[in-house]
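dropping a prediction and its sequence here:
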Amino acid sequence: MGVSPTTPSSSSTIIPCDNRTPSNSHPSLPQDPAVIVDADSLIHSNDTIWINGRKFHTCAGASYILPCDEEEIDRLHLLHFMVRFAIQGNYLAPVTDSLRKGAQVLDIGCGPGSWTMEIAGEYPKSTIVGIDMTNVFPRDIKPTNCHFYQCNALQGLPFEDASFDYVFMRFMSQGIELEQWDPLLKDIIRVLKTGGWVEVVEVDLELHRTGPTTKLYNEHLISLMAERHLDPCSGRRLKERFDNREELTNVNSTFISCPGGHWAGKLGQLTIQSWKSYYQALGPQICIASDMTMDEYNENLETCWDEADEYKTFENVHFAYAQKRSA
């Protein structure tokens, strides 16, 4: 049985994936799930700034330190493939039966929709909704049970209570300030149905077994996150955050170590490519924070990839999932 959409008020606007700019009209919504998007939650095209050839958010309430451009889309696709290869799947929560039968699924911070579309394609009876503050959604080819909306989750999830059977969120820590975690988790639980599952995936940004140049660059990143009130070690704190929510039960957590470099086979090659794209994307922000030129940054960055093979560098990716308990 689907969730009926609520008619938006005259002051609200809904931005589906096939609209690149906000509209004053209210386009029709998919029958599942209910969506209410307030004007305050919208992200407009002029809320960006170019820094050293990369485009970044400048809108209020957005602390995200990574770009929002075509290169970032490619990086996010690569990151998705890396994690999928590492865990040999797209999720760890016990939701397969629910997805096969037909579930309402929310993907928070979906980016270009790699995970969203794969889940929609694999489980055609389910309805998958992806939201992101940046409209980098696929416009031409996507499953009919897959829908995208542009909004800022940190300003409140624009959905009715108990709308979803499964809420998935991955790699959002670089845009969530420390004090925003608890309100966001509370809101996730609000839109989750009783008995539904929430799964959050985050990487610890502290690299392990690093060479001297890699260690320096990693420290620059951690300092940048501290300046932005972001948590570079959010992954290892996921279980604690879940345990602190009395509305959740059956809390599970685990982590995988992703090695980077040719020494570690296919996963190592995927990981090192992900690191290269990631640190290239961070360059403009780190250079501003550390008073370094982009030429200096890029020149020293090449040393890091040699060090990854020499020192056998790796990172840890953490997974936590839990079920919403009955009232």
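Received, thanks. Numbering: from 1, shown residues only.

from now on I want contacts and neighbour counts done on CA atoms only, so please keep to that.
Noted.

which non-adjacent residue is nearest residue 50?
Leaving aside its chain neighbours, residue 50 sits nearest to residue 56 (6.2 Å; criterion: Cα to Cα, 6 or more residues apart in numbering).

now that neighbour: how far from residue 66?
With the distance defined as Cα to Cα, to the nearest Å, residue 56 ends up 7 Å from residue 66.

let's bring in a second one:
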Amino acid sequence: MGNNPSREKQGTKSSKCRTTLTPFNSTVSLNSSKAGIINRFKTTNRHKKSVSLVQQPFEESTLNSLHAVSQPTFEAPSIDKYTDSQMTLLSNNSSQVESMHTSSNSYSTLNTHMSENEMARAYSSEMMLKELYLLCETSPERIKDRDRRHRQHYLLKRIWGSNYRIPLVDPTLIIDWCCTTAAWDIELAIEFPNSKVIGIDYESATVASLNTSVKNFSFQNAMIHQGETGLNVIENNQVDYIVMRDVWLVNCPVSKWTNLFEEVLRILKPGGYIEIYEQDTNYKSVGPYLSILEGWADIFYEAIKLDRNTNNQLGSLLKDSGFINIQHEYKELPLGEWPEDKESKETGYLQKDFTERGLREAKRWLCKFNNVSEKEYAHVMTRALDECEDYKTYIRSLYFSAQKPS
């Protein structure tokens, strides 16, 4: 299952952060804004400090056939080098943000006596979200998830240059579906003080309570992990603009995207916009250790009925749902500091850091579904991230926009 045809293994592709903009159904081509990178960025001493979790690398035979061994919990060191100045945007309001508590008694897991086949049949993305969001609000898993989501907001702003890319003039109602920490919502509410901004999500996914001085922002709870959208309470033809960012996991299988787009089309005003920011789930130019991780991910994705190619097909789904003026754009982002120029190097560091945080969060599920020890997972993950520098690994950040017919 790890041999995904869309995955480019062990390549030497050199790439800056590149952009391609096409109307839907047009041929998408990869055009570099500058000449290809000639010399790979040399690994720094800082990078060397976290190169390996064990003294000796796996033997070739072990790399080809990893086996599960019961090991004590092992946590690899986290990267903490680059701090974006924008990350302090909400710090002045931190005293206004209160903690809410969700009973840890609500946390439920799969029957540990299930066979692997029974587990695969019984599992779903809803169960995964429930395992995460019904944890205690102050649990390490919840804190790490909110931190990663908050960092993602500023990473997306860096990649795409702004909070939105559609022509937005004097909107009256804006919705952020799956708003997570609501950093985007607060910034839009400040930019458009005469507009009402609503963030929709499962309550535990957000910065708890969201008590801010921004009066035109409000939060609406929706049991996303139970299949709710929260859009049913919005009347027809009321919304100027709705945004979705990194919602691929809550929208699998693909039928959830279709149902969601039907609801969005209903609530948008004629001529209203939808924007979607996603990430391709297929890495490009990968090395052997990242290939192992991708194979483990394939097993889990099969269980939650995720098709890796869905994110690249959102244009088709939007068209089939009745949207018009569909635009698709993507940027190729380096994983690591291998590009030559400073801006791409920093973007590559941030993207790699965000990827590492996501892989750490995924550990509990990938280990469970692949019968892999946490120590083994940590070792493979670290080596996979390290080899991104040598293989010039990159990934695509995807963007879609569309309008409701007037």
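Sure thing, it's come through. Just so it is clear, the model here is predicted, and its values are computed rather than measured.

got a TM-score for the two of them?
Aligned and superposed, the two chains score 0.78 in TM-score terms (TM-score structural alignment, normalised by the length of the first structure); 278 aligned residues with a Cα RMSD of 2.7 Å.

follow-up on the earlier one: around the residue nearest to residue 50 of the first structure, count how many other residues there are.
20 (other Cα atoms under 10 Å).

average gap between the strand ranked longest in the first structure and the second structure?
Ordering each strand of the first structure by length in residues (DSSP state E) puts strand 192-208 first. Following the fit onto the second structure, the mean deviation recorded for strand 192-208 of the first structure is 1.0 Å by mean Cα distance after the TM-score superposition for the first structure.

okay, and that strand goes to which residues in the second structure?
Aligning strand 192-208 of the first structure against the second structure (TM-score structural alignment) gives residues 268-284.

show residues contacting that stretch.
With Cα atoms under 8 Å, 6 or more residues apart in numbering as the test, stretch 268-284 of the second structure has contacts from 6-9, 11, 164, 166, 236-248, 264, 308-309, 311-312, 393-406.

buried subset of these?
7-9, 164, 237-248, 264, 308, 311-312, 393-404 (16 or more other Cα atoms under 10 Å).

and the gap between the residue nearest to residue 50 of the first structure and residue 62 of the first structure?
10 Å.

for residue 225 of the first structure, same thing?
13 Å.

repeat that for residue 68 of the first structure.
12 Å.

what's the answer for residue 291 of the first structure, then?
23 Å.

do the same with residue 305 of the first structure
31 Å.

rewinding a little: who has more neighbours, residue 68 and residue 62 of the first structure?
Set side by side, residue 68 of the first structure and residue 62 show more neighbours around residue 68, with 22 against 19, by other Cα under 10 Å.

wait, what's in contact with that one?
Residue 68 of the first structure touches 54, 55, 56, 57, 134, counting by Cα under 8 Å, 6+ apart.

next, count neighbours for the last one.
For residue 134 of the first structure, the number of neighbouring residues by other Cα under 10 Å comes to 21.

leaving out the residues flanking it, which one is nearest to it?
residue 150 (6.4 Å).

what does the one you found correspond to in the second structure?
Under TM-score structural alignment, residue 150 of the first structure pairs with residue 221 in the second structure.

pretty sure that match is touching residue 202, no?
Yes. With contact defined as Cα atoms under 8 Å, residue 221 of the second structure reaches residue 202; the gap is 5.4 Å.

which one of the two has more residues nearby?
The neighbour count for residue 221 of the second structure versus residue 202, taken as other Cα under 10 Å, is higher for residue 202 (24 against 17).

against residue 369 of the second structure, how distant is residue 118 of the second structure?
For residue 118 of the second structure, the distance to residue 369 of the second structure - Cα to Cα - is 11 Å.

now swap in residue 401 of the second structure and tell me
Counting by Cα to Cα - residue 401 of the second structure and residue 369 of the second structure are separated by 35 Å.

residue 303 of the second structure -> the first structure?
So, by TM-score structural alignment, residue 303 of the second structure is matched to residue 227.

next one: residue 212 of the second structure
That one, residue 212 of the second structure, aligns with residue 141 by TM-score structural alignment.

help me confirm that that match is found in a helix?
No. Counting by DSSP: H, G, I helix; E, B strand; the rest coil, residue 141 of the first structure is not found in a helix; it is coil.

next, count neighbours for it.
Considering only other Cα under 10 Å, residue 141 of the first structure is surrounded by 7 other residues.

who are the neighbours in contact with it?
Counting by Cα under 8 Å, 6+ apart, residue 141 of the first structure has no contacts.

do you know how far it is from residue 135 of the first structure?
Counting by Cα to Cα, the gap from residue 141 of the first structure to residue 135 of the first structure is 15 Å.
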